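Peer 1: Provided below for reference: sequence and predicted model.
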Amino acid sequence: MPLSFDRHRRLRQTAAIRAMVRETHLRVDDLIYPLFVVEGSGIRREVPSMPGVYHLSLDRLTEEIDEIAGLGIRAVMVFGVPDEKDEVGSQAYCETGIVQRAIRQIKAQRPEMVVIADTCLCEYTSHGHCGVVENEQVLNDPSLELLAKTAVSQAQAGADIIAPSNMMDGFVAAIRHGLDEAGFENVPIMSYAIKYASAFYGPFRDAADSAPQFGDRKTYQMDPANRLEAFREAESDIKEGADFLMVKPALAYMDIIRDIKNRFPLPLVAYNVSGEYSMVKAAAQNGWIDEKTVVMEMLTGMKRAGADLIITYFAKDAAHWMAD
C-alpha cells in the first residue's frame, strides 16, 4: 500500500510559484526613514555606533531628502539634536528649533513627503529625561503641558503627523487637546503606545545625545517582561485619540506586535530600533551574515507579525534592494 502524506513542496518548486503563493509582502510604501538634524553647516557626520546613519545640518539635509524621495520612500521621521539644552527642554517647542526648521525645509522642498515629528523632550533637556524633573523624579502632569506645546509648534511648522514618544500617562489626551485647540484637528497622532525600557536603544542615545544623566527610564517606559500591560497602554491611547499605535522595539517583541494587531483596529507601526540596526550592520561588516538577506527577512517578519508600517534605519538599503 503506497504511503499517504501531504506534498507541501509542490508550492516551493520555483521562484515564480513561491512568489505566487507568498502571503506577506514588504513594500517601499511600508517604510519610514528616521533623520537626525543638527545645528551648523556643512555637516554630514556618521554616527559612530550606527554605520550609514548621519547627523545632518540643514544645508546637507536637502540632498538627503532628494535621495530618499528618489528611492520611493514617502515618509520620514525627524529627530533634532540642539546646541542648547536646559531643564525644561525649551528648544523642543521653540518656533526656531532645529526640528521646526527642518520640517519647514522638507515640506518646502518636497510637499508630498509625509513628515513625522518625534515629540519628546529627552534630546532637549539637560538631564536627558523625557519630562520635567524635580528631585530626580520625572513629573508626569507638568510634563504634559510642555509636550502639548511641542506638538503644536511642530504642527505649526508643517508636520503631517505628531509622534509622541515620552510615555507619560495621558500624553495622547494632552497632545490631542493642544492640537485641537490650536486648530490642528486633522493632524494625526502616531503614538509610541507600547514602548519598552529596552537595552536596544543604546546607539540611538549616541545619535540623539539623549542618554539620561541620572537613573534610567524604567519608571515610565514598560518592563520588557510584560505583555498584558501593552493592552492597557494601547487601549488608553485609543480612548485618548491616537490614530496609529506603535510597538518599540520590534525584533524582540514580535509577539506583542501580533497581539496588538489582533486586538486593536488602528494602523500599527513597528520601530526597528537602533540596536537592532547596529548589531546587523556589525555582523555584516565582519562577514558573519549576508546583510541584504537578513534585513529583508527581518523586515518581512515584522510585516508578517502584523506591522502595517516600519520605522527603520534600513529603509534606504531596503528600497535599493527592492528596486533591484
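Peer 2: Thanks, I have it.

Peer 1: going forward, measure contacts between C-alpha atoms and count neighbours the same way
Peer 2: Will do.

Peer 1: Verify the contact between A173 and S191 for me.
Peer 2: No - if you go by Cα atoms under 8 Å, A173 and S191 don't touch, sitting 10.8 Å apart.

Peer 1: Which of the two has more residues huddled nearby?
Peer 2: A direct count of neighbours by other Cα atoms under 10 Å for A173 and S191 places S191 higher, at 30 against 19.

Peer 1: Show me the helices in the stretch 51-200 of the chain, by range?
Peer 2: Using DSSP state H, counting those that start in this stretch, the helices of the stretch 51-200 of the chain run over 58-70, 98-109, 140-157, 171-181.

Peer 1: just so I know, which of those helices lies nearest K292?
Peer 2: Across the helices of the stretch 51-200 of the chain, K292 has its closest neighbour in helix 58-70 (18.4 Å, Cα to Cα).

Peer 1: Check which residues of that closest one are buried.
Peer 2: The neighbour-count check on helix 58-70 (16 or more other Cα atoms under 10 Å) flags L58, D59, L61, T62, E64, I65, I68, A69 as buried.

Peer 1: Please tell me how far the second one sits from A75.
Peer 2: This means D59. 20 Å (Cα to Cα, to the nearest Å).

Peer 1: and if you look at the fifth one?
Peer 2: For E64, the distance to A75 under the criterion Cα to Cα works out to 13 Å.

Peer 1: Take this one as well and set it beside the first:
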Amino acid sequence: MTTLNHTSVSYTMFHLLGIPGLENQHMWISIPFFISYATALLGNSLLIFVILSRRSLHEPMYLFLCMLSGADVVLATCTVPQALAIFWFHAGEISLNRCITQLFFIHSTFISESGILLVMAFDRYIAICYPLRYTMILTRTLIGKIGMTIFLRSYGTIFPIIFLLKRLNFCKSNIIPHTACEHIALARYACNDIRVNIWYGFSVLLSTVTLDVMLIFVSYMLILHTVFHIPSRDARHKALNTCGSHVCVILLFYGPGIFSVLTERFGRHIPPHTHVLLACVCILAPPMLNPIIYGIKTKQIRDQVTLILFPKKI
C-alpha cells in the first residue's frame, strides 16, 4: 500500500485511536468518561423532567434551561459512547459517512448551546432591566420561535460542511488520533485543496460562537449598569444572584474551549494527547456540571427535585 500513489487511494473507512500515546491507559481513562456520561444523562434527564412536569417552572428562564439540558444530552451522546467503545473494545473503526454524521451533530449542537446561552443572557437582561415587562416580552410564542431559530441556525450553518467534506478525496491516511471526528481534523487527510473548508469553518465560528460571546458580554455590561444603579443593597444582591448560575455555566462552556484553541495555536510542543484530552473536557464538562450548578444555585429547582426524590409521606 505504501508504494501506491496517494491520489490512487480514497479512504472510506477510518480508525479512531482514542487518546494517542496513552493507549495503555485507556481502561483507566474510561472510568471518568463513563462517570461523566452517566452523571450528564441522569442530571440533565432529571432537570428536563422536573421543568416539564412542574407548572411553577414553566417560566422563560427554566424553559431555556430545559433546551440547554437537551442539547447537553445530545452533545454527550454524540461523543462519549464512541470513546468508550474505543477504550473498552478497541472499536475505533468508523466509516466516512458515519464520521461526517458525528461531526455534524457535534458542531451543530455546540453552536446550539452557544445560542441558548446567549438567549439566557438576554432573558436575564430583560428580567433585571425591564422586570415589569418581563412576561409581556418573553411570551410562550416568542420562546418557541427563539428555540426554533437557535436550532435552524446551528443546523443551517453546519449543513454545508457535509458537502464540503464529501467532495474531498481522503488519501493521506485513515488513522485519526482522536476519540471523535472533527471537521478540519478530517479535512486535513484529503489531498484536495481544503482552503474552502478552512475559511468556511472560520466564518461559521465568527458568525456564531464569537458573535454570541460578544453579545453575552454586552448583555452583562448592561445588566451590571442597571444593577449598580439600584438603591437597595438587598435588591442588588438578589439581582446578581439570579445571574450566578448562568455566569458559571458560561465560564464552564467557553473557558475550556478558548484554552483548547490557544493550546492548538501556540502549544506546538504540547503532547498530542493533551490536545485530545482538552477537547474531551470541552465536551464532557458542561453536560456533566450544568445540572449540578443549576441544581445547587437555583432554589426553585432544588426544591422541586427534593419533592420528586423525597416525597413527603402522608
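Peer 2: Alright, I've got the coordinates. Since the structure is predicted, the reported quantities are computational estimates derived from the model, not experimental observations.

Peer 1: quick one: TM-score?
Peer 2: Once superposed, the chains reach a TM-score of 0.24 (TM-score structural alignment, normalised by the length of the second structure), with 146 aligned residues with a Cα RMSD of 7.3 Å.

Peer 1: which residues are common contacts for A173 and S191 of the first structure?
Peer 2: Taking Cα atoms under 8 Å, 6 or more residues apart in numbering as the contact rule, A173 of the first structure and S191 both touch D237.

Peer 1: Present the buried residues of helix 58-70 of the first structure as a markdown table; the columns should include distance to K149 of the first structure.
Peer 2: As requested, these are exported to a markdown table (distance: Cα to Cα, whole Å):
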| residue | distance to K149 of the first structure |
| --- | --- |
| L58 | 23 |
| D59 | 27 |
| L61 | 25 |
| T62 | 27 |
| E64 | 28 |
| I65 | 27 |
| I68 | 29 |
| A69 | 30 |
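
Peer 1: how about a markdown table for the helices of the stretch 51-200 of the first structure, with distance to L309 of the first structure added?
Peer 2: Supplementary listing: these in a markdown table, determined by distance: least, Cα to Cα, whole Å:
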| stretch | distance to L309 of the first structure |
| --- | --- |
| helix 58-70 | 17 |
| helix 98-109 | 21 |
| helix 140-157 | 21 |
| helix 171-181 | 20 |
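
Peer 1: Please list all residues in contact with I216 of the second structure.
Peer 2: Contacts here follow Cα under 8 Å, 6+ apart; on that basis I216 of the second structure touches L117, L118, A121, F122.

Peer 1: What's the local residue count around the spatially closest residue to T157 of the second structure that is not a sequence neighbour?
Peer 2: In space, not counting the residues next to it along the chain, T157 of the second structure is nearest to V204; the distance is 6.6 Å by Cα to Cα, 6 or more residues apart in numbering. Applying other Cα under 10 Å, we find 16 other residues in the vicinity of V204 of the second structure.

Peer 1: So V204 of the second structure versus I35 of the second structure, what's the distance?
Peer 2: 32 Å.

Peer 1: now the helices: where do they sit in the second structure?
Peer 2: 26-53, 60-89, 96-129, 134-137, 140-166, 183-187, 195-205, 211-227, 233-266, 272-297, 299-309 (DSSP state H).

Peer 1: Let me know the closest of the buried residues of helix 58-70 of the first structure to N272 of the first structure.
Peer 2: Among those, I68 lies closest to N272 of the first structure (Cα to Cα), at 17.9 Å.

Peer 1: now the closest one, nearest residue through space, not along the chain?
Peer 2: That would be K316: by Cα to Cα, 6+ apart, it lies 6.8 Å from I68 of the first structure.

Peer 1: Look up how far A305 of the first structure lies from A234 of the first structure.
Peer 2: Taking Cα to Cα, one finds A234 of the first structure at 17 Å from A305 of the first structure.

Peer 1: The nearest residue to F244 of the first structure once chain neighbours are set aside and F79 of the first structure, how far apart?
Peer 2: Residue nearest to F244 of the first structure in three dimensions, not counting chain neighbours: M190, with 4.5 Å by Cα to Cα, 6+ apart. For M190 of the first structure, the distance to F79 of the first structure (Cα to Cα) stands at 15 Å.

Peer 1: So which of those two has more stuff around it?
Peer 2: Using other Cα under 10 Å as the criterion, M190 of the first structure and F79 rank with M190 on top: 26 against 23.

Peer 1: Would you agree that one is in contact with L245?
Peer 2: Yes - using Cα under 8 Å, M190 of the first structure makes contact with L245 at a distance of 6.0 Å.

Peer 1: so what's the closest residue to G178 of the first structure other than its chain neighbours up against?
Peer 2: With sequence-adjacent residues excluded and distances taken as Cα to Cα, 6+ apart, G178 of the first structure is closest to A148, at 5.4 Å. A148 of the first structure makes contact with F171, A174, I175, R176, H177, G178, L179, according to Cα under 8 Å, 6+ apart.

Peer 1: Regarding D317 of the first structure, what is its secondary structure?
Peer 2: What DSSP: H, G, I helix; E, B strand; the rest coil gives for D317 of the first structure is helix.

Peer 1: Count the neighbours of it for me.
Peer 2: By other Cα under 10 Å, 17 other residues sit near D317 of the first structure.
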